[in-house]
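Mind folding the following:
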Amino acid sequence: MWDFFEAVVLGTIQGLTEFLPISSSAHLRIFPEMFGWGDPGAAFTAVIQIGTELAVLIYFREDIWRIGSTWLKSLVRPEYRGHLDARMGWFIIIGSLPIVLLGVALKDVIEQDFRSLWIIGTTLIVLGVILGIADRVSRSNKQIKQITLRDAVLMGVAQACALVPGVSRSGATISMGRFLGYEREAATRYAFLLAIPAVVGAGLFELKEIPHGDNTYGWGPTIVATVISFVVGYAAIAWLLRYVSTKSYTPFVLYRVALGALVLVLVATGVLNA
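Below you'll find the model as predicted:
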């Protein structure tokens, strides 16, 4: 039963942190270590992210249906090929390639070396500072309808950096979007849409590892954590989109830096095992 309690806690953490630019994978590595539960494993982390991406699919169902249907029409009907939604479909596909290719090529490194708390603490701080700078210098004069192929590729490359826990998939994509001049809500919304293929793909790819491999939990706790992450994640999406429409990312920057510094101190003093 204790495994199910841990699963509820970890599912809640995943739901709260997946869409905020603070790195869900870092939190799923740090907090179990603090509680003495050990590393839940990369497979468990990847699979329960399916829950939060299901929340994205439902929350943005109208956008996703419109983009997907228009993209499919554009494959056979020339009059749809210049349509924004058709281009958006291609941008999401192209933008997903860097994280997919690097994720497969670096699978062993990601699941072992990149999960060091030394790396996670450092990336929390560094990417937090980058997010703060991007948010401050952004011209904020672009909407999502103005996205170009170049911007899609650059944001895709930024998203791929999130293969390192602590970077944050949404945080990296949003930072690049802000550097490119996109409004906060536009950068955030696109980050959510861009993450769908990569996160769902990674989760499905890691399903086979749940009964064995490096994960701590079996199917039961993993399913519970996934369901909890869906419910909490859905609420987090709605809150974040309302928040960024009027406020900056500064609180998230400060939180990242503080948590990263705390992790490094606890590892350096031997309180946490890196």
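
from here on, contacts and neighbour counts on C-alpha atoms
Noted.

could you measure residue 128 against residue 9, distance?
Distance check for residue 128 against residue 9: by CA to CA, to the nearest Å, it reads 25 Å.

of these two, who's got more company?
Using other CA atoms under 10 Å as the criterion, residue 128 and residue 9 rank with residue 128 on top: 30 against 17.

Tell me the secondary structure at the closest residue to the more buried one other than its chain neighbours.
Counting by CA to CA, 6 or more residues apart in numbering, residue 128 lies nearest to residue 253, which is 4.8 Å off, once chain neighbours are set aside. Three-state call for residue 253 (DSSP: H, G, I helix; E, B strand; the rest coil): helix.

where exactly do the helices run in this structure?
For the chain, applying DSSP state H gives helices covering 2-17, 24-35, 42-59, 61-76, 84-105, 107-111, 117-137, 149-160, 169-179, 184-206, 219-244, 250-268.

quick one: the residue most central in space within the chain from residue 194, how far?
Computing the C-alpha centroid of the chain and ranking residues by CA atoms, centre = their mean puts residue 169 first, at 3.4 Å. Distance, residue 169 to residue 194, using CA to CA: 10 Å.

Another sequence for comparison is provided below:
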Amino acid sequence: MATIPVGVAGIALDKLFRTTLGRPVPTAIFLALNGIVLFVTEQLRRGGTGRRRAGDSTAAGEEGLSPGELSDQRITRMTMRQAMAIGAAPILALLPGISRSGSTISAGIFRGLNHEDSARFAFLLATPVIGGAALLKLPPLLGAEGNGLRGPLLAGSIAAFVAAYLATRYLVRYFENRTLVPFAVYCTLAGLGSLAYLTIG
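The predicted structure follows:
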């Protein structure tokens, strides 16, 4: 259910966003905005909104489970409405410079999940979303358009798989007791720095 909103939007809007906004200056602006959104999300959570309330307690029958298993148990108790609301957040990632995982984690926090569960759901959600995008993009590469590209594409895909696997394992553990603030600072500074370089330099 969570993949439906971004799947529909991706098919309908991907080309429009890439052709109209896929340039350096808009990308730098959206990257800075991405950092600001992450920072605001953390401030609202810390301000007593209670958005970390879900998933902090251990339900009966869950004793002895690993942190990952506990997180999976909590995620299964999400409502369909909650899942679709969080699943709509990656639509923003069609804009260049906006983080898919960052927007999904922020939406999860706003919808009542804690950091760990939001991150875990974001990475689980990435699998069908990226898989669907691959199904759309790969067919042309199997034809004449892909001549000379298949070898580099295969090597890049393997490298991306290994990097994504290691990053996901690390970040899921990172969000067990840490926040989005370092990523917010990085995105904001990188976006503003890039914007200054592109417009002033």
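
okay, the helices of structure 1, which one's buried deepest?
Of all the helices of structure 1, helix 169-179 has the most neighbours on average by mean count of other CA atoms under 10 Å, namely a mean of 28.

Just give me how far that one sits from the chain centre.
Its chain's average C-alpha position is 11 Å from that of helix 169-179 of structure 1, according to CA atoms, centre = their mean, to the nearest Å.

how about it, which residues of structure 2 does it hit?
Helix 169-179 of structure 1 corresponds to residues 100-110 of structure 2 when matched by TM-score structural alignment.

Excluding chain neighbours, give the residue nearest to the residue nearest to the centre of structure 1 in space.
Nearest to residue 169 of structure 1 is residue 162, by CA to CA, 6+ apart, at 4.8 Å.

and the one you found, what does it touch?
The contact partners of residue 162 of structure 1, taken as CA atoms under 8 Å, 6 or more residues apart in numbering, are 168-169, 172.

For the residue lying farthest from the centre of structure 2, give me its contacts.
Distance from the C-alpha centroid of structure 2, by CA atoms, centre = their mean, peaks at residue 144 (32.7 Å). Taking CA under 8 Å, 6+ apart as the contact definition, residue 144 of structure 2 lies against nothing.

now it: how far from residue 150 of structure 2?
Counting by CA to CA, the gap from residue 144 of structure 2 to residue 150 of structure 2 is 11 Å.

For residue 87 of structure 2, which non-adjacent residue is closest in space?
The shortest distance from residue 87 of structure 2 to any non-neighbouring residue, by CA to CA, 6+ apart, is to residue 2 (4.2 Å).

what do we get in structure 1 for that neighbour?
Under the alignment by TM-score structural alignment, residue 2 of structure 2 pairs with residue 95 in structure 1.

wait, doesn't that match sit right on residue 155?
Yes: with contacts counted by CA atoms under 8 Å, residue 95 of structure 1 reaches residue 155, the gap being 6.7 Å.

Check the alignment and tell me where residue 246 of structure 1 lands in structure 2.
Using TM-score structural alignment, the partner of residue 246 of structure 1 in structure 2 is residue 177.

Roughly how far does its match sit from residue 29 of structure 2?
Here residue 177 of structure 2 is placed at a distance of 30 Å from residue 29 of structure 2 (CA to CA).

ditto for residue 158 of structure 2
Taking CA to CA, one finds residue 158 of structure 2 at 31 Å from residue 29 of structure 2.

before we move on, what about residue 183 of structure 2?
16 Å.

what do you get for residue 172 of structure 2?
28 Å.

Repeat that for residue 131 of structure 2.
From residue 131 of structure 2 over to residue 29 of structure 2 (counting by CA to CA), the distance is 28 Å.

cool, and residue 91 of structure 2?
Distance from residue 91 of structure 2 to residue 29 of structure 2, by CA to CA: 17 Å.

Residue 153 of structure 2 too?
29 Å.

is it true that residue 96 of structure 1 touches residue 198?
Yes: using CA under 8 Å, residue 96 of structure 1 makes contact with residue 198 at a distance of 6.2 Å.

which one in structure 1 is aligned with residue 87 of structure 2?
Under TM-score structural alignment, residue 87 of structure 2 pairs with residue 156 in structure 1.

could you measure the nearest residue to residue 132 of structure 2 once chain neighbours are set aside against residue 126 of structure 2, distance?
In space, and not counting its chain neighbours, residue 132 of structure 2 is closest to residue 7: 7.6 Å by CA to CA, 6+ apart. To residue 126 of structure 2, residue 7 of structure 2 is 11 Å away according to CA to CA.
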